[in-house]
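J.: what follows is a protein structure lacking sequence information:
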């Protein structure tokens, strides 16, 4: 009589049941979470690469927030510079009208108003930080004063606060840009010219009413000086516009990098639901087959007859 040995069959079918249960559990979890695994351990040798990708993605997220703030800041700066250019144009128009009409009526008010606009522009802020405040960035970089007060001073040194160097900021990996110039660099030429006009008036008489020959000659000489100041401010405003464009391009580049990286991470983390469904079906089939074999072998086991 041949002996029927069932040990190996029992072991194999039991192992098949355990494997089927494990595969079903894994497939069911993946179907529920739509993720390959719930933690990095589940990614095996890919865990290190995935962790590095996620770390870099977080850095890109932080940079996106920084760039978003810089874009908003650039808009405030552009508005301030536009106001400043309008103030210079107003002063220039006032001088041109006075020269053309040989009458200074309204000139004093135009110059005072232009200075007031510069006061506001020079001390423009974004999120509590002075736009033209250099690397220190807090407080007002320009101390406002009337033309009479400025004319009583030997110069305007006391009206400009030391703001340190121009601030720089990183916008891409290994690439930084210089933000706004400081207020003194941008606006002092105009403020000094306005002050010099009031000093001249104090010594030679106010530029109001009908202009004398000397006054007219003086006003005519101011027009090219004001044009030079205006041209200088326009050039520096163009630099600010170029910086704003660089920030805009950095936003686009950063967003593209982040989207590509997130897609790559998603490819590693996310499962193909169709593939998971196929594996779940295969695991169920494996489990059912192993369980059926185990049941058949159990009926052949002689132990039940020895009880």
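T.: Nice, thanks for sending it over. The model shown is predicted, which means the values in this text are computed figures rather than measured ones.
J.: drop to CA atoms for contacts and neighbour counts, all remaining ones
T.: Fine.
J.: can you give me the strands for the stretch 101-250 of the chain?
T.: Ranges of strands in the stretch 101-250 of the chain, per DSSP state E, counting those that start in this stretch, are 125-126, 129-130, 168-172, 175-178.
J.: starting at the chain centroid, how far to stretch 227-242?
T.: 25 Å (CA atoms, centre = their mean, to the nearest Å).
J.: dump the residue contacts of the nearest residue to residue 241 once chain neighbours are set aside.
T.: Closest residue to residue 241 apart from its sequence neighbours, by CA to CA, 6 or more residues apart in numbering: residue 78 at 7.5 Å. Applying CA atoms under 8 Å, 6 or more residues apart in numbering, we find residue 78 in contact with 237, 240, 241.
J.: can you tell me which of those residues is closest to residue 169?
T.: residue 240 (14.1 Å; CA to CA).
J.: now do the helices in this structure.
T.: Along the chain, the segments classed as helices by DSSP state H run 7-33, 47-101, 107-122, 147-152, 183-204, 213-269, 273-300.
J.: what about versus this one:
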């Protein structure tokens, strides 16, 4: 025969009330957070899987962030390279105009402007640093500003301040790509052409390039056209490669976005609460709390001492 005591009844009723309150709190948390738990402990054996999925998501998100930064840099480089292409093309048009019109009156002035366009592209900045300076992003890659400065430099190589380290970006697992260029690589050839033209103009034996050009001057300028064509072609090729890199980085980014979405869905299946079930559980737990509280209240009036009296 089981012994029935007032203390035992109270303890049993209180335990039921506490259990119902805990169930109510758990259900309320699921409804408010829309998650099955608020920490890894609440997921039990699934916590290790969730940790691995979260780590993978963070790694993929890191690659996405890197891809966005690299994409912005490549876009800035595209603008700078096209500015250089325009400057080289403008120089060629100026020389072609001289040969067509048989007048070199404003040639050097026009070339000065096109040289400024080229140097402006080489000294382009992005996010506070110089694009084509290599690792030296705080100093202008090109140290000359005018054709006179260029002509005064002992060598073309001495007009560049960039180092030899090209930027490399890790955009995916086991995938690193060279995303930057050096001013000296981009500008040496075209600078040499500008330097030669300036030297020819300043040489009393051959210049100046003003008025009606002589046959010797025409021959010299004609030779510069082919050099400018080659320099422009090389710069266009670099811009095309830069565009290809942009496309590749964009495609890698899309792939990473798909991976991240898939990982988020896998995490969501393990962490997101069934709201319909959570609301139902909350309502049932509220009823259970009310019932347990009513039992405890009734037990205050139910005591074996009342029967002993």
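T.: Okay, I see it. Quick caveat, the model's predicted, so the values are computed rather than measured.
J.: in a markdown table: the helices of structure 1, plus distance to residue 165 of structure 1.
T.: Output for the helices of structure 1, formatted as a markdown table (distance: least, CA to CA, whole Å):
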| stretch | distance to residue 165 of structure 1 |
| --- | --- |
| helix 7-33 | 52 |
| helix 47-101 | 18 |
| helix 107-122 | 16 |
| helix 147-152 | 26 |
| helix 183-204 | 11 |
| helix 213-269 | 16 |
| helix 273-300 | 56 |
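J.: deepest in the core, which of those helices is it.
T.: helix 107-122 (a mean of 20; mean count of other CA atoms under 10 Å).
J.: quick one: work out the angle between it and helix 183-204.
T.: 160 degrees (axes from the mean of the first three to the mean of the last three CA atoms, to 10 degrees).
J.: if we can go back for a sec, looking at structure 2, which of the contacts of residue 78 of structure 1 hold up?
T.: Counting by both residues aligned by TM-score structural alignment, their matches' CA atoms under 8 Å, those that remain in contact in structure 2 are 237, 240, 241.
J.: I'd like those residues laid out as TSV, including distance to residue 193 of structure 1.
T.: Below are these laid out as TSV (distance: CA to CA, whole Å):
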residue	distance to residue 193 of structure 1
237	19
240	23
241	25
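J.: and residue 273 of structure 1, which of the strands of the stretch 101-250 of structure 1 is closest to it?
T.: strand 168-172 (36.9 Å).
J.: packing partners for that closest one?
T.: Helices and strands touching strand 168-172 of structure 1, by 3 or more CA pairs under 8 Å, 6 or more residues apart in numbering; DSSP states H and E, are strand 175-178, helix 213-269.
J.: and that strand, which residues are buried?
T.: Using 16 or more other CA atoms under 10 Å as the test for burial, strand 168-172 of structure 1 gives 171, 172.
J.: show me what that strand is in contact with.
T.: By CA under 8 Å, 6+ apart, strand 168-172 of structure 1 touches 63, 67, 135, 176, 177, 178, 179, 247, 250, 254.
J.: what do you get for stretch 37-45 of structure 1?
T.: Taking CA under 8 Å, 6+ apart as the rule, stretch 37-45 of structure 1 contacts 30, 36, 47, 51, 269.
J.: ok, so of those residues, who is nearest residue 297 of structure 1?
T.: Out of these, the member with the shortest distance to residue 297 of structure 1 (by CA to CA) is residue 30, at 33.2 Å.
J.: residues touching the spatially closest residue to that closest one that is not a sequence neighbour, list them.
T.: Distances taken as CA to CA, 6+ apart place residue 36 nearest to residue 30 of structure 1, at 5.9 Å, with adjacent residues excluded. For residue 36 of structure 1, the contact set (CA under 8 Å, 6+ apart) comprises 30, 42, 43, 268, 269, 270, 271.
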